[in-house]
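>>> sequence and predicted model, in that order:
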Amino acid sequence: MYRLLMVDDEKIVIDSISFIIKNNFPNIIYESARSGKEAIEKASYFRPDIVLMDIRMPGLNGIDTIKELKVNFSETMFIVISAYEQFEFAKEALTLGVIDYILKPMNKNTLIASIEKAINKITKEREKRAKELENLEKFQTTLPLLEHNFLYSLIVDNKNFTITEEYKKLLNIDKLGGYLVAIDINSKDSNSISPSIYYSMRDLLKYKYKCLIGPLVLNRILILINSEPNSSTTDIGNYIIKNLSVLYSSISFKIGIGSYKPLEKIFISYEESLIALRSLSNSNESICHINNIENISVYSSDYPKDVEKKLIEFCTLGETDESLKYFNELFNWIQKNFNNNLMKAKTTLIELLVVLHKSLIDSNINIFYNNEYINSILELQNLNELELWFRDKISSSCVEIRKGHRKNISKIIINAKKYISDNYSLDITLDEIAKEACVSPHYFSRLFKEETGENFIDYLTRVRINKAKDLMQNSNISIKEICYKIGYNDPNYFSRLFKKVQKVSPTDYLKSIMIK
């Protein structure tokens, strides 16, 4: 729907324009004004999309009225009507962005064409704005996922760390470093730890800090504060607890804060934040900065990160034997270092659980651990129970992951076959269908061969030839037309393919059908 305001001091002109609009533009609602002053008053509540403005009126003339209206209605389209073909009027009207200049007496078709021109411009602007809003909404939906992946790559896969200018703009990163904040969320009622906490945390922190916020995994959220080396970190913990405690009175928070590090070494700040967090486990305090912990060296630990990485890699692939092999190596290290400290062993494995859970989520595998698993770990009585519990969960998870991979592969091939069936008449390429399946061409080609027993081109050819045979049997169109209908542009090439598959030329095949 469009709103149009007619401004002219002659009633007969208003009546004529009203009649034309009523009979030609059912999608326009209209108002009229007999002076510039009245036009400004009516526009304040009518908010016109189009204004038909007479130049010569008593009091405020048309040009001055347009100037006043443009202040508050910059997107309104103006069409000037004048009984005078004066160059100066036309020139000034054009400088104001007027889209048309119509001379009185008005021609009906000229007026209709001018209004249609204005409607087309408005429609295009509305579509453009709607597209911009749609893109903005998509971006706002995607942005948390980009943050999660980027933060995860800094912490877990830091050897492959890169940051492009595009990423800096997307994530609003303008500093070369920062510090990690790890927040544990605790509640007597585990159901009260809901996703809403993540969004509350996000709104709260984005308002005050330049930061990246990781997802809520189990009961922990990681935050990267993007800052200068000498920036203060003393207030962030108090700020979070003060504001979130008001929203979630039944929940308590423990906050560990690492030291400033360059982005490529932010994983060290992450490890520090976890150490600070662990120091609060038997304390009434809620906040700890790594600098407040005495006699601790972050670099003294020989924790086998490479073994952990291998464990995660093979578990994500669903490889049970390899996963257990690297878990055994990792657990041997835990036994050696924490043989007399069961809680430290549990904490280390819980942190492994979080990293593994995040890795599986990033790989679109959503069958892994939950809050009940954490409770189960805390109830275990010794290292033997701890080892057996983890071995069992890794083994059963690998089985489920393999099943998930198989289902996913089958779904990809089913969708690919449907796509070929629906689009065989088009110029389908392997790259195109791999893109539809959201996998690489090389991976798709291998999967297709494994699942169907034939390569992509042979399968597509068979579908097309079968369709050609069907057309020969059930239509009267020529072989040449059939060639074009099934996706080939060269009849000679089609004939060669047909003979290769059917051991007979299309012409001979057609003759055999006619004989029957």
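Received it, and whenever you're ready, just let me know what you need. Numbering: from 1, shown residues only.

>>> from here on, just use CA atoms for contacts and neighbour counts.
Noted.

>>> confirm for me that I221 is in contact with M201.
No. The criterion here is C-alpha atoms under 8 Å, and I221 misses it with M201 at 9.0 Å.

>>> are we agreed that L52 is in a helix?
No. Read with DSSP: H, G, I helix; E, B strand; the rest coil, L52 is strand and lies in no helix.

>>> burial of it, as a residue count?
Counted with other C-alpha atoms under 10 Å, residues neighbouring L52 total 25.

>>> contacting residues for it?
4-7, 78-81 (C-alpha atoms under 8 Å, 6 or more residues apart in numbering).

>>> let's go with 7 Å and repeat that
Applying C-alpha atoms under 7 Å, 6 or more residues apart in numbering to L52 gives the contacts 5-7, 78-81.

>>> do the same with T316
T316 neighbours (C-alpha under 7 Å, 6+ apart): L360.

>>> Three-state assignment for it, please.
T316 - assigned by three-state DSSP - is helix.

>>> count the neighbours of E127 for me.
With other C-alpha under 10 Å as criterion, E127 counts 12.

>>> thinking again about what came up before, out of the contacts of L52, which comes closest to K407?
Nearest to K407 among the contacts of L52 is F78, at 59.9 Å by C-alpha to C-alpha.

>>> next one for the comparison:
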Amino acid sequence: MQISRQEDQMISVMIADDETLARVGLKTMVPWEKYGFNLVAEAENGKVAMDLALQLKPDIIITDIKMPLLNGVELISALRERLKETKFIVLSSYGDFDYVKEAMRIGAEDYILKLEMEPEPFVELLNKVKGKIEAERSRHEEERADEWYKRRNLPALREKLFQDLLFSYYINEEEVRVQFDYLDINLHAENLVCLLVRVENRELYEKYGVDDRYVLTYGVTNIIEEILQNYPPAYVTSTNTMEFAIIHSIGAGSETETKHAVEKLAAHVEGALKTFLNFKCRIGISEPCSRLRELKTAYRQASTALDQGFSELKRTIHHYQRQFDASLTVGFEEEFKQIEKAFHVLDGEMLTEAFDQFVRKIDDSRFNKSEESLRGSCWSLTFMVTVWEKEFTGEDLDRTAPLSSLEQLRTLDDFRNWILELKDKVISLLHNIDDGNNIVARAKKYMLEHYDKDISLKTVSQQLNISPNYLSSLFKRTTNENFIDFLIQARIEQARYLLKNSGSKIYEIGMKVGYPDAYYFSKIFKKVTGLTPQEYRSLQK
């Protein structure tokens, strides 16, 4: 039998009752099609009802509670696991209360007393069940569409998430965990290590056209992904031209075991790229970390490890050395921090000074430099700028110049001029940010400068001459973050710095970051970091 589109969109109904008059009464009581229902079958006993239900899969089954062969309760019990989307309405008499109660317990939507059945309340019940069915259908459609979108865009969505982890200013770990679940990423926040794979013989890459370069990048990523299947959980993302970051959770183990495991993975990747693509590569390895927000630091450590090992021509795998003599290789950690802070509060003067300091370090003869380390730092700067502009303007940074020229830089003058050109571009963009973002930026700047004081939404809004409610709403809308969460994060970040780099007592540090109550400071610090201040300080030693 062919079913029309209109019938297919209707809610299909089957009636099961051993009394002929009852079935006839139900069929003639209401104009079914008028209300969007299609009567597809009727059954005179429970056995026939079950056979028809399995064949037709109706949306609603209206069943008598007492029937031959199978009663209503038995019918519902037999069908509820096989027809999960079918809804049941029970017909009963006054003496059937125990049966009705059992039917409701195992999944019936509602029941009707035969002797009291009237068209209006009956239609009302049908429409209620119909609404539930349509809502479930709509939800299932949305879930299918979402699943289709996820499958189609999974690589791009994962790459975006991992690049946010490596380059974004602020990471909400709870939100990241939600994204992990959605994108089927099984990455544990314990013994997280970043390996940075950098291809050395880039001339092989540069001889290809744009389309072929994309295919080549995909090929490298695919080879690494195949290898990572033997080292779960681990994921790879492209971070630069012929540069790939691997995020690997090694699990529990001693320092020696961890080092051996990550070196084994690095050697496997290096060997495969040499065998299949004739690519020579060097791999930098970070220290292990235990929080997702620390992956940004881990990425920088892996990049620094490559810089630290630049002069070691015979070695291709380099571990980050915390005690490395910083005078041997130029580093821009403080400049990155200042630029991040300037981006966060939209401070043009601070941004200009940070970029200028970047250039002064390049010009400083006390520092050894390499073309590769400078290019890596400039790419990190590029990602920071891109993420910042996307956050505040909703647009991606124009990649025509100076970004597209980065691969052509060869001399110190080239790098200096590129950074100065990027600075001018960023300062120009800074002037175009709308007033709403400027208000939030001024609020952030005030909090970062006065976090050690007793400040609140009210005091900050007074400084800006706006209402607390407006500031709260604008802050949430602009940053997708609550005012108080930002303030807490700013205070705890400074507390972490002081715990790590000063000898002040814990209660003194609490006072310095705006928490005069030592107990409350410890409570907030542990809520944010998972550790007490004392535990955190002990881990830094």
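Nice, thanks for sending it over. In this text, all values refer to a predicted model and were calculated from it rather than measured experimentally.

>>> and the TM-score between these chains?
For this chain pair, the superposition-based TM-score is 0.59 by TM-score structural alignment, normalised by the length of structure 1; 412 aligned residues with a C-alpha RMSD of 5.5 Å.

>>> could you report the distance from N172 of structure 1 to S187 of structure 1?
33 Å (C-alpha to C-alpha, to the nearest Å).

>>> now do the longest strand anywhere in structure 1: distance to the chain's middle.
Using DSSP state E to define each element, structure 1 has its longest strand at strand 177-187. Centre-to-centre, strand 177-187 of structure 1 and its host chain are 25 Å apart (C-alpha atoms, centre = their mean, to the nearest Å).

>>> ditto for stretch 20-28 of structure 1
42 Å.

>>> secondary structure element for the residue sitting nearest the centre point of structure 2?
Centroid-nearest residue in structure 2, with C-alpha atoms, centre = their mean: Q179, separated by 3.2 Å. Following DSSP states H and E, the helix or strand that holds Q179 of structure 2 is helix 173-182.

>>> can you tell me what Y507 of structure 2 aligns to in structure 1?
Alignment note: Y507 of structure 2 maps to a gap in structure 1; criterion TM-score structural alignment.

>>> isn't Y507 of structure 2 up against F521?
No. At 8.0 Å, Y507 of structure 2 does not count as touching F521 under the criterion of C-alpha atoms under 7 Å.

>>> who has more neighbours, these two?
Between Y507 of structure 2 and F521, counted using other C-alpha under 10 Å, F521 has the larger neighbour count: 24 against 16.

>>> what lines up against the more buried one once you look at structure 1?
With TM-score structural alignment as the criterion, F521 of structure 2 has no equivalent in structure 1.

>>> let me have the contacts of L52 of structure 1 in JSON lines, extended by distance to N339 of structure 1.
JSON lines is the format used below for those (distance: C-alpha to C-alpha, whole Å):
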{"residue": "L5", "distance to N339 of structure 1": "84"}
{"residue": "M6", "distance to N339 of structure 1": "88"}
{"residue": "V7", "distance to N339 of structure 1": "89"}
{"residue": "F78", "distance to N339 of structure 1": "82"}
{"residue": "I79", "distance to N339 of structure 1": "86"}
{"residue": "V80", "distance to N339 of structure 1": "89"}
{"residue": "I81", "distance to N339 of structure 1": "92"}
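
>>> and the residues you listed, which is closest to S323 of structure 1?
Closest to S323 of structure 1, out of all of the contacts of L52 of structure 1 and judged by C-alpha to C-alpha, is F78, at 71.1 Å.

>>> which position in structure 2 aligns with that closest one?
Match for F78 of structure 1 (TM-score structural alignment): F88.

>>> okay but that match is in contact with E109, surely?
Yes. With contact defined as C-alpha under 7 Å, F88 of structure 2 counts as touching E109 (5.7 Å).

>>> and those two? Which one has more around it.
Using other C-alpha under 10 Å, the more surrounded residue of F88 of structure 2 and E109 is F88, with 26 against 16.

>>> give the next helix or strand downstream of the host helix or strand of the more buried one.
If you go by DSSP H and E, F88 of structure 2 is part of strand 87-92. For strand 87-92 of structure 2, the following helix or strand on the C-terminal side (DSSP H and E) is helix 97-105.

>>> show me what that following helix is packed against.
If you count contacts as 3 or more C-alpha pairs under 7 Å, 6 or more residues apart in numbering; DSSP states H and E, helix 97-105 of structure 2 packs onto no helix or strand.

>>> mean distance between it and structure 1 after superposition?
Superposing on structure 1 places helix 97-105 of structure 2 at an average distance of 3.4 Å from its equivalents, by mean C-alpha distance after the TM-score superposition for structure 1.

>>> which parts of that helix are buried?
Across helix 97-105 of structure 2, burial judged by 16 or more other C-alpha atoms under 10 Å covers 99-100, 103-104.

>>> any idea of the angle it forms with strand 87-92?
Angle, helix 97-105 of structure 2 to strand 87-92, by axes from the mean of the first three to the mean of the last three C-alpha atoms, to 10 degrees: 180 degrees.

>>> mean deviation, the next helix or strand after helix 97-105 of structure 2 versus structure 1?
Next helix or strand after helix 97-105 of structure 2 toward the C-terminus (DSSP H and E): strand 110-113. Compared with structure 1 after fitting, strand 110-113 of structure 2 has a mean deviation of 3.5 Å; criterion: mean C-alpha distance after the TM-score superposition for structure 1.

>>> next, the buried residues of strand 110-113 of structure 2.
Buried residues in strand 110-113 of structure 2, counted by 16+ other C-alpha under 10 Å: 110-112.

>>> what is the nearest of the residues you listed to L306 of structure 2?
D110 (68.5 Å).

>>> for the closest one, list the residues it contacts.
So D110 of structure 2 contacts 89-90, 104 (C-alpha under 7 Å, 6+ apart).

>>> mind checking what V48 of structure 2 lines up with in structure 1?
In structure 1, V48 of structure 2 lands on E38 (TM-score structural alignment).
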